[in-house]
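K.L.:
Sequence and predicted model, in that order:
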Amino acid sequence: MQKTHDRTQKTNGINRESGGIDRAQFLAGMASAGLAAALLPAGTAWAAGPRHGLHHRGVVYTVGEGETPATGFRTARMRGDIRAIRDELHADTVDVTGDGVERLTATAAEAAERGLHIWLQPTLGDVPERDILEHLAETGRFAERLRRQGASVDFSVGCEFWLFVPGIVPGDTVLERVQNLLDGKVDPVRMQRRLDRFTARAAAVGRSVFRGRLSYAAAQDDRVDWRLFDIVGIDYYAYFPRRGDYVRELRRHLRWGKPLAITEFGTCAYVGAPETRGMGWNVVDHDKHPEEIKGDLVRSERTQAAYLMQLLDVFSSMNLYAAMAFEFVTPDAPHRPGDPRHDLDLASYAITRTVEDRPYDPASGWHREPKEAFRALARRYARDACRR
């Protein structure tokens, strides 16, 4: 990913434009540098109280400029999407994320108008720290205004800072930073010190403008001082054959004695996608024109839906604070039925299909259609709502 305004294609912190970077290889590089899965001292487990199941059930809604004018942000389309999230998906929460203060605030305001719980998370990246913090502050001020007006709002100061914020890992872009880490061109002690410093600065800015619950979205193996925040936030793309393994892994995040929010979870709609552990998007050959799916993937919306339901069972059994499925729509990854080699929706985590009115035309309009994952989530969310 070259610029964070293209975050409509963001998958667990890395854009589909990042080429052949493998997340497993990347995390292995972090582990060898002594940076993965290190926990700071923690307190007692957070008590979820008498409620059973998830406190908030939702979906990620990414705002962005889009790769083409046709896939860019449109206020009217956003309003229709927010209505669908409430009335058709039966979610009670929307994770409004991306960059552009006007896009973020317009979407959050619409969600508040519709009575949804809002998880507001600005993710400006690949610009100087000062610009990122100013963008954060301006978004946070709006979140505070919504909160004072009676809206239900949690504010996240950002996402996976080591990836998006220049200066923590050497490199001007996401791809350069990842490659430098893989090549061993990183001092792990200096990297963690810089990450801690920026995280603390972001938390301080968030506290200065927002009086509600503050959080941050970390990768599942990141080292974060969660004492800075009210809610632990994790982007979660694990895969285990047994349910108990998920529970054991997630329990370590509860040791802080704070509510745990799953800020992203999901997979793509093809056989074997869950086993890629967050790298399901990395199946597109971007050197081809038009872009082409690599290999002979078998489309399976049922696979995507089953994985989401499996994880929701785990999250509900643990009475977690929130879980937001990634993501509602990915306009720049169109579904092309009958043309599996160019069905870019196979590389999308979205729970809806983007269908072009004129396939392969960059200026084409488009519409979304529900996938099996959307329908499965809608049934589950509606059932859970009735139990409250």
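P.N.:
Perfect, I can see it now. Residues are numbered from 1 along each chain as shown.

K.L.:
C-alpha from now on. contacts and neighbour counts both.
P.N.:
Noted.

K.L.:
Dead centre of this structure: give me the residue that sits there.
P.N.:
residue 264 (4.1 Å; Cα atoms, centre = their mean).

K.L.:
got the contact list for the helix or strand containing that one?
P.N.:
Assigned by DSSP states H and E, residue 264 belongs to strand 260-265. With Cα atoms under 8 Å, 6 or more residues apart in numbering as the test, strand 260-265 has contacts from 12, 60, 95, 217, 231-237, 253-254, 308, 320-327.

K.L.:
Please narrow those residues to those residing in helices.
P.N.:
Secondary structure from DSSP state H places 253-254, 308 of those in helices.

K.L.:
buried subset of those?
P.N.:
Neighbour-count burial (16 or more other Cα atoms under 10 Å) applied to these gives 253-254, 308.

K.L.:
Looking at those residues, which one is closest to residue 205?
P.N.:
residue 253 (24.0 Å; Cα to Cα).

K.L.:
Check whether residue 256 sits in a helix, strand or coil.
P.N.:
With DSSP: H, G, I helix; E, B strand; the rest coil as the basis, residue 256 sits in coil.

K.L.:
Against residue 180, how distant is it?
P.N.:
To residue 180, residue 256 is 32 Å away according to Cα to Cα, to the nearest Å.

K.L.:
Repeat that for residue 47.
P.N.:
Counting by Cα to Cα - residue 47 and residue 180 are separated by 41 Å.

K.L.:
Below is an additional structure, to be compared with the one above:
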Amino acid sequence: MTASRINRAQFLRRAAALGLFATTTGITTTATATAAVRPKLELKGVAYDTGTGFVGDDSRMLWRNSIMRGEIQAIRHRLHANWVSIYGSDVRRLTDTATAALEQGLTVSIQPRSFDEPQADELEKLRKVAVEAERLRRRYDQEVILVIGCEFMLFTPGIVPGATFFERVEYLTKGEFDMAELQRKFRAFTARMVKVARSNFKGRITYGAASDLERVDWSLFDLVGLDYYSYHTDRAGHTQELAPFRRWGKPILILEFGCCTFTGAAELGGMGWDIVDYTGDVPVIPPQYVRDEQEQADHLVNMLGVFTAEGFLGASPYTFISPDAPHRPHDRPHDEDMAAFSLCKVLRDHDADPASPYRWQPKKSFHAVSAFYRRS
């Protein structure tokens, strides 16, 4: 288990207490309502991590194009998806994965993710990704969508005071800030990112919004992009929470949703991985949590039904695979896959080595999503 997962969990505890990541309902607008006629769920996808750098770590310590291509083939032919939502920190990996997906006939969205990189570097990375995305868009028949990034207020220096991610979180937890000024800086940087994207890419663009901390100006984008982890006991709750985003009159794309793999995970939503106890030498899953693949499967199918009924353009469960959270079937206290959102469980050749070769097996959620996609 990397230090990044420990720190991320610590941050999420703070963020949840503040309500920073509670819902996305805070993003509102007075734009015209969406037309009454709603399309069906056209894009049936899955999120795919090519390796995300966080606090100096890489979520995919082992990376080979041959491994990636096999996983993309499984997404197309076993999961029966028609879209893959690709994200990561390395431009070459993003491009190679997008190429492999397009060759499989998949629609592709590409999202560079940066943590603590200077704004100039982040703009340059987006430029490189946009250039590659435009090249791929012209070459292949399938659509390529560019996602300019996500959660800029937390991950990008120069908006919220603080040189690092955790310094910015610390600043926000104190609650003594000028929100209007933060929003001004956020919108200014977002506009610069959009300008870079538009200058180098001629397809549709969007942004991954996960927090009610940010007030996204969706008029800059072709699609409303959401990371949505809210829990409601009935569909009416989701309809009410998602209603503000319809006011922009743009197609809505769910870039991430899902839950982890234990009883009660659906209600915890995006906080599911916080069940791990990191206080000792090795991560431990406390005894009150019970592995439950069926809950994850049921939740994903339920949410796919919600997004279909809402008439959204597409939805992609988070995430296909999490090699940094291995499954230990005979060691329940250390079965980190319980706290993973992935549709596949990973078994490493050398359990303690994050760069070790691995094999994956589909969870019940994989089969459930696959069946939903086949039916629809």
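P.N.:
Now that the structure is in, tell me what you want to look at. Every value quoted in this text rests on a predicted model; they were computed, and no experiment measured them.

K.L.:
on that earlier part again, just want to know which of residue 47 and residue 180 of structure 1 has more residues nearby.
P.N.:
residue 180 (15 against 12; other Cα atoms under 10 Å).

K.L.:
Tell me which residue of structure 2 matches up with that one.
P.N.:
In structure 2, the residue matched to residue 180 of structure 1 (TM-score structural alignment) is residue 171.

K.L.:
And residue 236 of structure 1, by the same measure?
P.N.:
Aligned counterpart of residue 236 of structure 1 in structure 2: residue 228 (TM-score structural alignment).

K.L.:
nearest residue to that match other than its sequence neighbours?
P.N.:
residue 257 (5.1 Å; Cα to Cα, 6 or more residues apart in numbering).

K.L.:
which residue in structure 1 lines up with that neighbour?
P.N.:
Correspondence of residue 257 of structure 2 to structure 1, assessed by TM-score structural alignment: residue 265.

K.L.:
Let me see the contact set for residue 290 of structure 1.
P.N.:
Counting by Cα under 8 Å, 6+ apart, residue 290 of structure 1 has contacts 342, 360.

K.L.:
Just to be sure, residue 71 of structure 2 is in a helix?
P.N.:
Yes - per three-state DSSP, residue 71 of structure 2 lies within a helix segment.

K.L.:
count of residues packed around it?
P.N.:
Residue 71 of structure 2 has 20 neighbours, counted by other Cα under 10 Å.

K.L.:
Show me what it aligns to in structure 1.
P.N.:
Match for residue 71 of structure 2 (TM-score structural alignment): residue 81.

K.L.:
Also residue 190 of structure 2?
P.N.:
Looks like residue 190 of structure 2 aligns to residue 199 there (TM-score structural alignment).

K.L.:
excluding its backbone neighbours, what's nearest that match?
P.N.:
residue 161 (7.5 Å).

K.L.:
That neighbour contacts residue 196, doesn't it?
P.N.:
No - counting by Cα atoms under 8 Å, residue 196 is not a contact partner of residue 161 of structure 1; they are 9.6 Å apart.

K.L.:
Between the two, which has more neighbouring residues?
P.N.:
residue 161 (23 against 18).

K.L.:
Enumerate every residue touching the more buried one.
P.N.:
168, 195, 198-199.

K.L.:
from the residues you listed, which is closest to residue 285 of structure 1?
P.N.:
Checking the contacts of residue 161 of structure 1 against residue 285 of structure 1 with Cα to Cα, the nearest one is residue 168 at 29.4 Å.

K.L.:
show me what contacts the closest one?
P.N.:
Per Cα under 8 Å, 6+ apart, neighbours of residue 168 of structure 1: 161-162, 191-192, 194-195.

K.L.:
looking at those residues, which has the most residues close by?
P.N.:
residue 162 (25 neighbours).

K.L.:
where does the equivalent of it over in structure 2 land in three-state SS?
P.N.:
Matched by TM-score structural alignment, residue 162 of structure 1 corresponds to residue 153 in structure 2. Counting by three-state DSSP, the backbone at residue 153 of structure 2 sits in helix.

K.L.:
how close does residue 153 of structure 2 sit to residue 128 of structure 2?
P.N.:
According to Cα to Cα, residue 153 of structure 2 stands 22 Å off from residue 128 of structure 2.

K.L.:
re the thing from before, helices and strands around the helix or strand hosting the match of residue 180 of structure 1, which ones?
P.N.:
Counting by DSSP H and E, the element that carries residue 171 of structure 2 is helix 165-174. Contact partners of helix 165-174 of structure 2 among helices and strands, from 3 or more Cα pairs under 8 Å, 6 or more residues apart in numbering; DSSP states H and E: helix 3-18, helix 152-155.

K.L.:
what's the angle from that helix to helix 3-18?
P.N.:
10 degrees (axes from the mean of the first three to the mean of the last three Cα atoms, to 10 degrees).

K.L.:
All set, thanks.
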